[in-house]
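S.K.: Below is the structure, and that's it, no one-letter string:
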């Protein structure tokens, strides 16, 4: 099925809206950067992959879009440096109105391989930065009386997938984090939601994990019998970032082809 941008909705509230995305250089994050930039939003993103991020900027630089995205290299596990990068992009964008907590790493691991240091690292790359990014941008959102925070969860913990014990722990916690932030920030007009992707056909997933056996498991589990393009996650992000979703908060939304 085509994922041509012209077939997707354009939201009147997104042009000029300042958006920050973590892990925006490749995969789902790059699809989100592309989609929101093409919506006319003012996008800033961070990533540790300079090559992929530069290639993304080059692709979008060749397009006639209102605002070229801003990129800073930052590692979300280095919280001091990460928060400083968010603050610089906040200044450059004129105040972040939408935060997309996308960065994550689903490295496989067996229980007997997990050390305390590895466990903490998995929480850092998959969970901790989501809270501290929200804490950082919430200050300006509260002052302006508006904002949208979109956290990225995963279907993996609900399905009980193996060799991911630390990862699924972090991803399960993100749904609790979403509800807690939504309750506390809602009186200030800030919405907080969580997207739960299924198996998304990114370059990384195809390269590292997609085998004929896994594809059969995924398609047998899904109601819809096709692998999911990252564009469909980006579409949901655009909706949740827009004013069309103004009364949607403290909720989870799946993009999994009906697998859960």
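M.R.: On my side now, so go ahead. Note that this is a predicted model, so its numbers are computed, not measured.
S.K.: Could you use CA atoms for every contact and neighbour count after this?
M.R.: OK.
S.K.: Could I get the buried residue list for stretch 179-197?
M.R.: By neighbour count with 16 or more other Cα atoms under 10 Å, stretch 179-197 contains the buried residues 179, 181-182, 185-186, 188-197.
S.K.: Could you single out the nearest of the residues you listed to residue 253?
M.R.: Residue 253 lies nearest to residue 195 out of those, by Cα to Cα, at 4.9 Å.
S.K.: which SS class is that closest one?
M.R.: strand (DSSP: H, G, I helix; E, B strand; the rest coil).
S.K.: my guess is it contacts residue 171, does it?
M.R.: No. Between residue 195 and residue 171 there is no contact under Cα atoms under 8 Å: 10.8 Å.
S.K.: And the strands in the protein?
M.R.: 18-22, 42-47, 70-73, 98-101, 147-152, 190-197, 251-255 (DSSP state E).
S.K.: coming back round to it: where do the contact lists of residue 195 and residue 171 overlap?
M.R.: 153, 154 (Cα atoms under 8 Å, 6 or more residues apart in numbering).
S.K.: right, and the pair among the buried residues of stretch 179-197 with maximum separation?
M.R.: 188 and 197, at 28.0 Å, using Cα to Cα across the buried residues of stretch 179-197.
S.K.: so who does the closest residue to residue 197 other than its chain neighbours touch?
M.R.: Among residues not flanking residue 197 along the chain, residue 255 sits closest, at 4.8 Å (Cα to Cα, 6 or more residues apart in numbering). By Cα under 8 Å, 6+ apart, residue 255 lies in contact with 195, 196, 197, 198, 232, 233.
S.K.: for this protein, which helix is longest?
M.R.: helix 165-185 (DSSP state H).
S.K.: contacting residues around it?
M.R.: Against helix 165-185 from outside (Cα under 8 Å, 6+ apart): 105-107, 109-111, 119, 122-123, 126-127, 131, 138, 142, 151-154, 156-157, 190-194, 249-252.
S.K.: and here's the other structure:
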């Protein structure tokens, strides 16, 4: 269920979301569109991205701008950020959501695998922020929201390159917050717990594993992509005007 809260300052805001075509990202694209924001989203998969844009346009009468981009290509990422600004005005909300949580054994990791993993899971967070920061300064401020994960906090054993990137995002968040705060640009991180997307269902969810995880949560409900949206909207809005350099954990109380 999408959050019921409305944030008046998000209506008409120029929002850019990476990985916005599926999973949590798709819920974010829809959530901002329902706030009346002008949404552009980056993804690499045409099928789900175009279907999402079609559905939102049909339901809300406004179409999010889909920007097909391989976020490992920094120049392409910069170009897409520029296209979002050209279409909707200077980006004032950036959500760095894109990630790839492939499992991998320590003994199997090569230099090439490591570098590709960081090129998806950490490097784009910096360069997308770099791309939109000048526009945020012109606009008088903005909000950057970086997705990390609780995986590095629970010592997840099956994806060390991924957890290294997710821990790095927290450091990046704090460094950018310190640098950009003088221009009224807030930078925060959100750390979701186990959110059951279609990808999770296809690859890793078993009835037993999910039940055991939910049993450790304070709130005994399965987390859905929509459960993360409200926190991101709050961080994007002026309701969190003095909140920066923070990591908010949204995990149903697992930790």
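M.R.: Arrived safely. In this text the structure is predicted, and so the values were computed from the model without any measurement.
S.K.: Across to structure 2, which of the contacts of residue 255 of structure 1 hold up?
M.R.: Retained contacts for those in structure 2, judged by both residues aligned by TM-score structural alignment, their matches' Cα atoms under 8 Å, are 195, 196, 197, 198, 233.
S.K.: Aligned against structure 2, show me the partner of residue 41 of structure 1.
M.R.: In structure 2, the residue paired with residue 41 of structure 1 is residue 37, using TM-score structural alignment.
S.K.: these two touch, right, that match and residue 16?
M.R.: No. Checked against Cα under 8 Å, the pair residue 37 of structure 2 and residue 16 is beyond contact range at 10.1 Å.
S.K.: and the spatially closest residue to residue 1 of structure 2 that is not a sequence neighbour, what does it touch?
M.R.: Once flanking residues are discounted, residue 1 of structure 2 sits nearest to residue 226: 5.9 Å by Cα to Cα, 6+ apart. Residues near residue 226 of structure 2 by Cα under 8 Å, 6+ apart: 1, 2, 3, 24, 27, 28.
S.K.: Just give me the neighbour total for the fourth one.
M.R.: To tie it back to what came earlier, the one meant is residue 24 of structure 2. Residues within reach of residue 24 of structure 2, counting by other Cα atoms under 10 Å, total 23.
S.K.: How about the second one?
M.R.: Residue 2 of structure 2 is surrounded by 15 other residues when neighbours are defined as other Cα under 10 Å.
S.K.: quick one: the nearest residue to it once chain neighbours are set aside from residue 252 of structure 2, how far?
M.R.: Closest residue to residue 2 of structure 2 apart from its sequence neighbours, by Cα to Cα, 6+ apart: residue 226 at 5.6 Å. According to Cα to Cα, to the nearest Å, residue 226 of structure 2 stands 13 Å off from residue 252 of structure 2.
S.K.: Next: residue 17 of structure 2.
M.R.: 24 Å.
S.K.: Comparing those two, which residue is more hemmed in?
M.R.: Each of residue 17 of structure 2 and residue 252 has its neighbours counted (other Cα under 10 Å); residue 17 has more, 28 against 19.
S.K.: quick one: that one and residue 92 touch, right?
M.R.: No. In this structure residue 17 of structure 2 lies outside contact range of residue 92 using Cα under 8 Å: 11.3 Å.
S.K.: before we move on, back to that, for the strands of structure 1, give me TSV that also has distance to residue 90 of structure 1.
M.R.: What follows is the strands of structure 1, written out as TSV (distance: least, Cα to Cα, whole Å):
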stretch	distance to residue 90 of structure 1
strand 18-22	8
strand 42-47	8
strand 70-73	11
strand 98-101	11
strand 147-152	13
strand 190-197	17
strand 251-255	26
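S.K.: check contacts around residue 239 of structure 2.
M.R.: residue 7 are the contacts of residue 239 of structure 2 under Cα under 8 Å, 6+ apart.
S.K.: What is the burial count for the closest residue to residue 228 of structure 1 other than its chain neighbours?
M.R.: What sits nearest to residue 228 of structure 1 in space, not counting adjacent residues and going by Cα to Cα, 6+ apart, is residue 200, at 5.0 Å. Counted with other Cα under 10 Å, residues neighbouring residue 200 of structure 1 total 21.
S.K.: Spit out the contact partners of residue 200 of structure 1.
M.R.: Contacts of residue 200 of structure 1 by Cα under 8 Å, 6+ apart are 28, 227, 228, 229, 230, 256.
S.K.: For it, what is the corresponding residue in structure 2?
M.R.: That one, residue 200 of structure 1, aligns with residue 195 by TM-score structural alignment.
S.K.: Let me see the ranges of the helices in structure 1.
M.R.: 27-38, 50-61, 79-93, 116-123, 129-144, 156-159, 165-185, 203-208, 212-221, 231-241.
S.K.: Let me know which of the ones you listed is tucked in deepest.
M.R.: helix 27-38 (a mean of 24; mean count of other Cα atoms under 10 Å).
S.K.: That one against structure 2, how far on average?
M.R.: Per the superposition on structure 2, helix 27-38 of structure 1 and its aligned residues are separated by 0.3 Å on average (mean Cα distance after the TM-score superposition for structure 1).
S.K.: Give me the contacts around that helix.
M.R.: 5, 14, 21-24, 43, 45, 56, 60, 65-69, 102-103, 200, 202-204, 230-231, 233-235, 237-238.
S.K.: and the gap between residue 45 of structure 2 and residue 51 of structure 2?
M.R.: Taking Cα to Cα, one finds residue 45 of structure 2 at 10 Å from residue 51 of structure 2.
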